[in-house]
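Asker: build me a structure from this.
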Amino acid sequence: MVAKNDPQVDEENDPRWYIVHTYSGQEDLVEKNLKLRIQSLDMQDRIMQILVPTEEEVVFKEGKRKSEQRKLFPGYILVQMMMDDESWYAVRNTPGVTGFVSSEDEHDKRPKPVPLEDKQVEDILKQAATNPARVKIGLELGETVRITEGPFVDFIGAVSDVDEGKGKVRVLVSFFGRETPVELDFLQVERI
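Answerer: As a prediction, the model looks like this:
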């Protein structure tokens, strides 16, 4: 039995959300390993949920639009659990986990995992659920591109502005002896 004043025990004994640090790029593997560990140690009643918050990102590669999931917090996962020595040990000793986000406990002079506030969790979950897809094109200012669609098809110009939020790119094209800015969708241009 664990003593009431043990710093590893949440006094309310309610499940709380904690941030767990992982090796970068191994968030999904840690989630899978931790779920297996919870099952094998029969800890479903103390470790409730594991989240790897992501958002959709639209990437343009070789002129093609591709949707990818991007981690909101690379190197971190969220775990909802009732904190005690056994649940702490199960999470902390999962392959790929480097530790909990914590602060030093003044009583025992050792790191103590710090739970997230309810508002913080709500904000994170809302951000992951409601974010529109981010667009990432990878074009640089001044880069030369060819227009592939529309009235300026096959014109070549230099990128003068990129608006990833709107999915637009402004290209300076030369016709009638002068450079004119043309605003296009990302899908209407390709790198040369």
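Asker: going forward, measure contacts and count neighbours with C-alpha atoms only.
Answerer: Fine.
Asker: residue 67 - that's part of a strand, no?
Answerer: Yes - Residue 67: assigned to a strand according to DSSP: H, G, I helix; E, B strand; the rest coil.
Asker: tell me how far it lies from residue 77.
Answerer: Remark: distance between residue 67 and residue 77 (C-alpha to C-alpha, to the nearest Å) = 22 Å.
Asker: state the next helix or strand along the chain beyond the helix or strand that contains residue 128.
Answerer: If you go by DSSP states H and E, residue 128 is part of helix 118-130. Next helix or strand after helix 118-130 toward the C-terminus (DSSP H and E): strand 134-136.
Asker: quick revisit: contacts for the helix holding residue 128, please.
Answerer: 17, 53-55, 72 (C-alpha atoms under 8 Å, 6 or more residues apart in numbering).
Asker: between residue 67 and residue 77, which one's more packed in?
Answerer: Neighbours were counted for residue 67 and for residue 77 using other C-alpha atoms under 10 Å; residue 77 has more, 24 against 14.
Asker: and that one, what element?
Answerer: Assigned by DSSP H and E, residue 77 belongs to strand 76-81.
Asker: and the next helix or strand past that strand?
Answerer: Once strand 76-81 ends, the next helix or strand along the chain (criterion: DSSP H and E) is helix 85-92.
Asker: helices or strands up against that following helix?
Answerer: helix 27-40, strand 97-100 (3 or more C-alpha pairs under 8 Å, 6 or more residues apart in numbering; DSSP states H and E).
Asker: any buried residues in the strand or helix carrying residue 160, and which?
Answerer: According to DSSP H and E, residue 160 maps onto strand 156-163. Neighbour counts using 16 or more other C-alpha atoms under 10 Å place 156-162 of strand 156-163 among the buried residues.
Asker: centre of the chain to the helix or strand that it is followed by, how far?
Answerer: Downstream of strand 156-163, the first helix or strand assigned by DSSP H and E is strand 168-175. Strand 168-175 sits 33 Å away from the centroid of its parent chain (C-alpha atoms, centre = their mean, to the nearest Å).
Asker: next, the structure of the following sequence, for comparison with the previous one:
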Amino acid sequence: MSESAKWYVVHTYSGYENAVKTSIEKFVTGRGMEDMILRIEVPMETVTEVTDSGATKEVERKVFPGYVLIKMVMTDDTWHLVRNVRGVTGFVGSANKAIPLTEEEVLAMGMEKHEIVVRYNVGDHVKIVDGPLASFTGVVEEIEPEKNRVSVMVSMFGRETPVELELDQVEVQD
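Answerer: All right, here's what the predicted structure looks like:
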């Protein structure tokens, strides 16, 4: 059942995000619905603020004030559980239909990470397997896993050209 779980956005009263998260977690545990509502997140970011005196301090701030993200299997029971929590004004969507986030939106928010196993190193000969340069081959110049980037030197039209690609767009050449 949990394979069909998707991320939904719940609108809350401003300042109630953490209370809503805690309440939903208690209801989920109390009703044994851990397999239906998998994660509840209030996305936070660390920001450096400059005070009046010129000093800097790091502060945790909500990325989306007034919203809570929930990974859940949408059923009548889960919809009612979340919708009836104090502080929740509704799901983001149209009328009474909650619309899940797309996979691209979830990845862009950093809610879930797809782990890419890199089986090549700098200096390896690789083949480009995706994108406009698919089937070209080249040599790995630089790998940046934190940015999901690899730089490959490709020979095009008799010239060596550096190409920036995503990590999963290349594989070791046989």
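Asker: about what we covered before: determine which stretch of the helices and strands packed on helix 85-92 of the first structure is the most buried.
Answerer: For these, average neighbour numbers computed from mean count of other C-alpha atoms under 10 Å are highest in strand 97-100, which has a mean of 20.
Asker: residues in the second structure aligned with it?
Answerer: Under TM-score structural alignment, strand 97-100 of the first structure corresponds to residues 88-91 of the second structure.
Asker: which residues touch that stretch?
Answerer: For stretch 88-91 of the second structure, contacts defined as C-alpha under 8 Å, 6+ apart pick out 8-13, 20, 82-83, 97-99.
Asker: tell me the buried residues within these.
Answerer: Buried by 16+ other C-alpha under 10 Å: 8-12, 20, 82-83, 98, out of the contacts of stretch 88-91 of the second structure.
Asker: ok, the contacts of stretch 88-91 of the second structure vs residue 54 of the second structure, which is closest?
Answerer: Ranked by distance to residue 54 of the second structure (C-alpha to C-alpha), these are led by residue 13 at 33.2 Å.
Asker: so what corresponds to the closest one in the first structure?
Answerer: If you follow residue 13 of the second structure across to the first structure using TM-score structural alignment, you land on residue 23.
Asker: what does residue 100 of the second structure give?
Answerer: Using TM-score structural alignment, the partner of residue 100 of the second structure in the first structure is residue 115.
Asker: once you drop chain neighbours, what's closest to its match?
Answerer: Sequence neighbours aside, residue 18 is the residue nearest to residue 115 of the first structure in space, at 4.8 Å (criterion: C-alpha to C-alpha, 6 or more residues apart in numbering).
Asker: rewinding a little: I'd like the buried ones among the contacts of stretch 88-91 of the second structure laid out as CSV, including distance to residue 89 of the second structure.
Answerer: Converted to CSV, these look like this (distance: C-alpha to C-alpha, whole Å):
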residue, distance to residue 89 of the second structure
8, 14
9, 11
10, 8
11, 6
12, 5
20, 11
82, 10
83, 7
98, 12
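Asker: filter the contacts of helix 118-130 of the first structure down to the buried ones, ChimeraX style.
Answerer: Provided next is the ChimeraX selection string for whichever of those are buried by 16+ other C-alpha under 10 Å:
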select :17,53,54,55,72
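Asker: biggest separation within the contacts of helix 118-130 of the first structure, which pair?
Answerer: Farthest pair in those (C-alpha to C-alpha) is 17 and 55. Separation: 19.7 Å.
Asker: the contacts of stretch 88-91 of the second structure in strands, which ones?
Answerer: Among those, DSSP state E puts 8-12, 97-98 in strands.
Asker: biggest separation within the residues you listed, which pair?
Answerer: Maximum pairwise distance in these, criterion C-alpha to C-alpha, is 16.6 Å, between 12 and 97.
Asker: from residue 159 of the second structure, how far out is the aligned residue in the second structure for residue 48 of the first structure?
Answerer: With TM-score structural alignment as the criterion, residue 48 of the first structure lines up with residue 38 in the second structure. Residue 38 of the second structure sits 51 Å away from residue 159 of the second structure, going by C-alpha to C-alpha.
Asker: just to revisit the earlier point, may I see the buried residues of the helix holding residue 128 of the first structure?
Answerer: 121, 128.
Asker: now do the helix or strand where residue 162 of the second structure lies: which range of the first structure does it align onto?
Answerer: Assigned by DSSP H and E, residue 162 of the second structure belongs to strand 159-166. Aligned using TM-score structural alignment, strand 159-166 of the second structure spans no residues in the first structure.
Asker: that strand: what's the following helix or strand?
Answerer: Where DSSP H and E defines the elements, the next helix or strand beyond strand 159-166 of the second structure is strand 170-172.
Asker: span of stretch 96-113 of the first structure from start to end?
Answerer: Chord length of stretch 96-113 of the first structure, first to last residue, is 17 Å (C-alpha to C-alpha).
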